[in-house]
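In: Sequence and predicted structure, then a few things I'm wondering about:
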Amino acid sequence: MVNWWWVRHGPTHRRDMNGWTDVPADLSDTLALARLRDFLPADAPVISSDLTRAIKTADAIQSSRPRLPHERGLREIHFGAWEARTFEEVQEEDPRLIRRYWEQPGDVKPPGGESWHELSVRVNRAVDWLTGEAGDIIAVAHFGTILCQLQRARGCTAVEVLEQRIDNLSVTRVSWDGKSWRPGEINHIPE
């Protein structure tokens, strides 16, 4: 059995479409980080996406755990021309496309960006490559990255999984038993 302990990076406090834009996380809540560090398996290796907010969050919870190289395949969805822009700005520019993007996730994508299906294929490829035969992996990543793995475990649609809340510094566990993926804790905030 392989358990993926997905951790969403610390908050960025941004209110824009922040996918591949490399921004820092606010890691000032040291008590929340300590609770998270204590909750996660002590000997599991830690991996993160290659974006600063995930790297620095992984550094903060690593402790004595082994560290794997940053993985570009675990990045957030790429918003392309919408990167670092507010919903309102994009809504003014192309209201039909952004509406389809959120209401019919799948193959719809922003100009120069990626679709939900493309995100899922990219992340699945990285996860499959990293998944061994047994053990635990702590992966610090992003909202979309975690949700596409939860969708895989639940066997639900993108619309259904996008209704799921994934808070910053929360844990979502997904397990591989050698035949199928299964969800465990979802959006768990260690106390």
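Out: It's in.

In: contacts and neighbour counts: CA atoms only from here.
Out: Noted.

In: buried ones in stretch 114-123?
Out: By neighbour count on 16 or more other CA atoms under 10 Å, the buried set for stretch 114-123 is 114-120, 122-123.

In: helices and strands around the lengthiest helix in the chain, which ones?
Out: Longest helix in the chain by number of residues (criterion: DSSP state H): helix 116-130. Here helix 116-130 touches helix 143-154, going by 3 or more CA pairs under 8 Å, 6 or more residues apart in numbering; DSSP states H and E.

In: circling back: any idea which of the buried residues of stretch 114-123 is the one closest to residue 189?
Out: Comparing the buried residues of stretch 114-123 against residue 189 with CA to CA places residue 123 closest, at 23.4 Å.

In: Surely the closest one and residue 147 touch.
Out: No: in this structure, residue 123 is not within contact of residue 147 by CA atoms under 8 Å, at 10.4 Å.

In: Quickly note the distance from the most centrally placed residue in the chain to residue 155.
Out: Central residue of the chain (CA atoms, centre = their mean): residue 142, 2.7 Å from the mean position. In this structure, residue 142 and residue 155 are 20 Å apart, going by CA to CA, to the nearest Å.

In: ok, which stretches of the chain are strands?
Out: For the chain, the strands defined by DSSP state E cover 2-8, 46-48, 135-141, 171-176, 181-183.

In: looking at these, which is closest to residue 75?
Out: With CA to CA as the criterion, residue 75 lies closest to strand 135-141 of these, at 6.7 Å.

In: circling back to that earlier point, quick one: closest of the strands of the chain to residue 39.
Out: Of these, nearest to residue 39 by CA to CA is strand 171-176, at 9.2 Å.

In: ok now the closest one, how far from the chain's centre?
Out: 12 Å (CA atoms, centre = their mean, to the nearest Å).

In: again, but for stretch 135-146
Out: Here stretch 135-146 is found 6 Å from its chain centre; the criterion is CA atoms, centre = their mean.

In: How about stretch 28-45?
Out: Stretch 28-45 has its C-alpha centroid displaced from the chain centroid by 17 Å (CA atoms, centre = their mean).

In: And it, what's buried?
Out: By neighbour count on 16+ other CA under 10 Å, the buried set for stretch 28-45 is 32-33, 36-37, 40, 44-45.

In: same check, this time on stretch 15-25
Out: Using 16+ other CA under 10 Å as the test for burial, stretch 15-25 gives 17-21, 24-25.

In: possible to save the buried residues of stretch 28-45 as JSON lines with distance to residue 4?
Out: Output for the buried residues of stretch 28-45, formatted as JSON lines (distance: CA to CA, whole Å):
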{"residue": "32", "distance to residue 4": "20"}
{"residue": "33", "distance to residue 4": "18"}
{"residue": "36", "distance to residue 4": "15"}
{"residue": "37", "distance to residue 4": "15"}
{"residue": "40", "distance to residue 4": "11"}
{"residue": "44", "distance to residue 4": "10"}
{"residue": "45", "distance to residue 4": "10"}
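
In: got another, please set it beside the one above:
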Amino acid sequence: MAGRRFIVEADGGSRGNPGPAGYGAVVRDGDTGQIIAEDAEFIGHATNNVAEYKGLIAGLKAARKIDPDASVDVRMDSKLVVEQMSGRWKIKHPDMQPLAAEARTILPRGQVKYTWIPRERNKDADRLANEAMDAGKAGRAWEPKARAVPAAPAAPVAEPPLEKAAPKAGWAAPADLGTPTTFVLLRHGETALTPEKRFSGSGGSDPELSEKGRWQAERAAEALVARGSIQAVVSSPMLRTRQTAETVATRLGLEVRYEEGLREVDFGDWEGLTFAEVQERHPEDLSAWLGSAKAKPTGSSESFTTLTHRAGVARDKILARYPGKTVLVVSHVSPIKTLVRLALGAPPDSLYRMELSAASLCAVQYYADGNASLRLLNDTGHLR
């Protein structure tokens, strides 16, 4: 089931710029416009821009706490923050770079869009920022005030036109977006568990590549050397992905960088079992897991919702490190499917409608405006 729709309004202020500063943020229900969460804080001596970024971070965290699957429309009267977070303006100031990086890790990139609004339409966030600065001046922490709750839901908030609509990736994408960052997504080669279709996540035995898996890694390496465009290699730290990535990287003359967020999901008590065995031993848990991205395998601490967040964070870290580059990303079935799903803006249950063979290749391009384009899915031509 798709997540809810939220509107986050955020603002920050500084009395002196720089001077005593604070931020405010509200989360609204996207259908009714009613405020469902608010936050504010006095942050000491800072600039307006730093306070605005702090407000954005607080608003995104508040939305994630309510529903990590929600789609979020961030609305701010800061042209700077909106344009920088949309990828249209570069972030040059060293104080804002880490704040922008933190904001990007809170929710997956495809779930958040940014809209500029005039100051008079951002009154609630501005009010909260001033309340926080007043509290700081008085030497106390901001506390939410009791506010009247309307007897009936507020009228829906009309969607304002985007000041500059984000272009769709694909045929209509303008030519001035620059070189996209390309992820070539490689699933690891076979292990002993793969042909038997046994659950093999990050909570099990961490098997090595089988003889066939090593052969598949070599064939993938040949294909990627022939491709000739790979500029970096990033891999899950699990043994089967390390072995696959190192086989390819050696042929390419590149080093492997490991990213924890690319590891497979933890399947808990299902590790090493076939689907039929799980259905026999844990039928209710399996049914719940197939019905909701928030459900977890028996004995696991991870759902597909959890995976979506960490895979999105891993993606954004790679995008920040290798802008405009072609990066080989070596991972597992679930993280690769999740990255494809996010690129397409598809619902969580689309994961069950994708097939990824061992050592298969996918490719996704990411553009400066935040859009993505799926270029390849489950290519196994190099294994024939």
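Out: Nice, thanks for sending it over. Values in this document were obtained by computation on a predicted structure and should not be read as measured data.

In: quick revisit: just put the strands of structure 1 in JSON lines and tack on mean neighbour count and distance to residue 80 of structure 1.
Out: Shown next, in JSON lines, are the strands of structure 1 (neighbours: other CA atoms under 10 Å; distance: least, CA to CA, whole Å):
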{"stretch": "strand 2-8", "mean neighbour count": "25", "distance to residue 80 of structure 1": "22"}
{"stretch": "strand 46-48", "mean neighbour count": "26", "distance to residue 80 of structure 1": "21"}
{"stretch": "strand 135-141", "mean neighbour count": "25", "distance to residue 80 of structure 1": "19"}
{"stretch": "strand 171-176", "mean neighbour count": "23", "distance to residue 80 of structure 1": "27"}
{"stretch": "strand 181-183", "mean neighbour count": "19", "distance to residue 80 of structure 1": "30"}
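
In: closest to residue 159 of structure 1 out of these?
Out: strand 181-183 (17.3 Å).

In: residue range for the closest one in structure 2?
Out: Under TM-score structural alignment, the match for strand 181-183 of structure 1 in structure 2 covers residues 372-374.

In: Mind telling me what residue 117 of structure 1 corresponds to in structure 2?
Out: Under the alignment defined by TM-score structural alignment, residue 117 of structure 1 is paired with residue 305 of structure 2.

In: I'd guessed that match sits against residue 289; true?
Out: No: taking contacts as CA under 8 Å, residue 305 of structure 2 lies outside contact range of residue 289: 11.1 Å.

In: Give the residues shared as contacts by those two.
Out: Taking CA atoms under 8 Å, 6 or more residues apart in numbering as the contact rule, residue 305 of structure 2 and residue 289 have no neighbour in common.

In: For structure 1, just list every one of the helices.
Out: Ranges of helices within structure 1 are 30-39, 52-62, 87-93, 95-103, 116-130, 143-154, 158-161, based on DSSP H.

In: mind checking which of those is nearest residue 179 of structure 1?
Out: Nearest to residue 179 of structure 1 among the helices of structure 1 is helix 143-154; the distance by CA to CA comes to 11.4 Å.

In: Next, the buried residues of the closest one.
Out: Those would be 143-153, for helix 143-154 of structure 1 by 16+ other CA under 10 Å.

In: Dump the residues you listed into TSV; add distance to residue 63 of structure 1 as well.
Out: As requested, these are exported to TSV (distance: CA to CA, whole Å):
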residue	distance to residue 63 of structure 1
143	23
144	26
145	24
146	22
147	26
148	28
149	25
150	26
151	30
152	30
153	29
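
In: quick check, nearest of those to residue 130 of structure 1?
Out: Closest approach to residue 130 of structure 1 among those (CA to CA): residue 149, at 13.6 Å.

In: how about the closest one, what's its match in structure 2?
Out: Under TM-score structural alignment, residue 149 of structure 1 pairs with residue 339 in structure 2.

In: so how far is residue 367 of structure 2 from its match?
Out: Separation of residue 339 of structure 2 from residue 367 of structure 2 (CA to CA): 15 Å.

In: what do you get for residue 52 of structure 2?
Out: Remark: distance between residue 52 of structure 2 and residue 367 of structure 2 (CA to CA) = 25 Å.

In: These two: which is more packed in?
Out: Neighbour count, other CA atoms under 10 Å: between residue 52 of structure 2 and residue 367, residue 52 has more, with 29 against 22.

In: How about the more buried one, nearest residue that isn't a chain neighbour?
Out: Spatial nearest neighbour of residue 52 of structure 2, excluding adjacent residues (CA to CA, 6 or more residues apart in numbering): residue 12 at 4.0 Å.

In: tell me the contacts of the one you found?
Out: Residues in contact with residue 12 of structure 2, defined by CA under 8 Å, 6+ apart, are 21-24, 48-55, 125-126, 129.

In: These in strands, which ones?
Out: Among those, DSSP E puts 21-24 in strands.

In: And stretch 113-132 of structure 2, what's buried?
Out: For stretch 113-132 of structure 2, burial by neighbour count (16+ other CA under 10 Å) applies to 113-117, 122, 124-132.

In: number of nearby residues for the residue lying closest to residue 311 of structure 2 once chain neighbours are set aside?
Out: Spatial nearest neighbour of residue 311 of structure 2, excluding adjacent residues (CA to CA, 6+ apart): residue 261 at 5.4 Å. When neighbours are counted by other CA under 10 Å, residue 261 of structure 2 registers 22.

In: Show where the helix or strand containing the residue nearest to residue 52 of structure 2 falls in structure 1, residue numbers please.
Out: Per DSSP states H and E: residue 12 of structure 2 is located in strand 5-14. Aligned using TM-score structural alignment, strand 5-14 of structure 2 spans no residues in structure 1.

In: ok so, going back, would you tell me which one of the buried residues of stretch 15-25 of structure 1 comes nearest to residue 11 of structure 1?
Out: Nearest to residue 11 of structure 1 among those is residue 25, at 5.3 Å by CA to CA.

In: Verify the stated contact: that closest one with residue 11.
Out: Yes: taking contacts as CA under 8 Å, residue 25 of structure 1 lies within contact range of residue 11: 5.3 Å.
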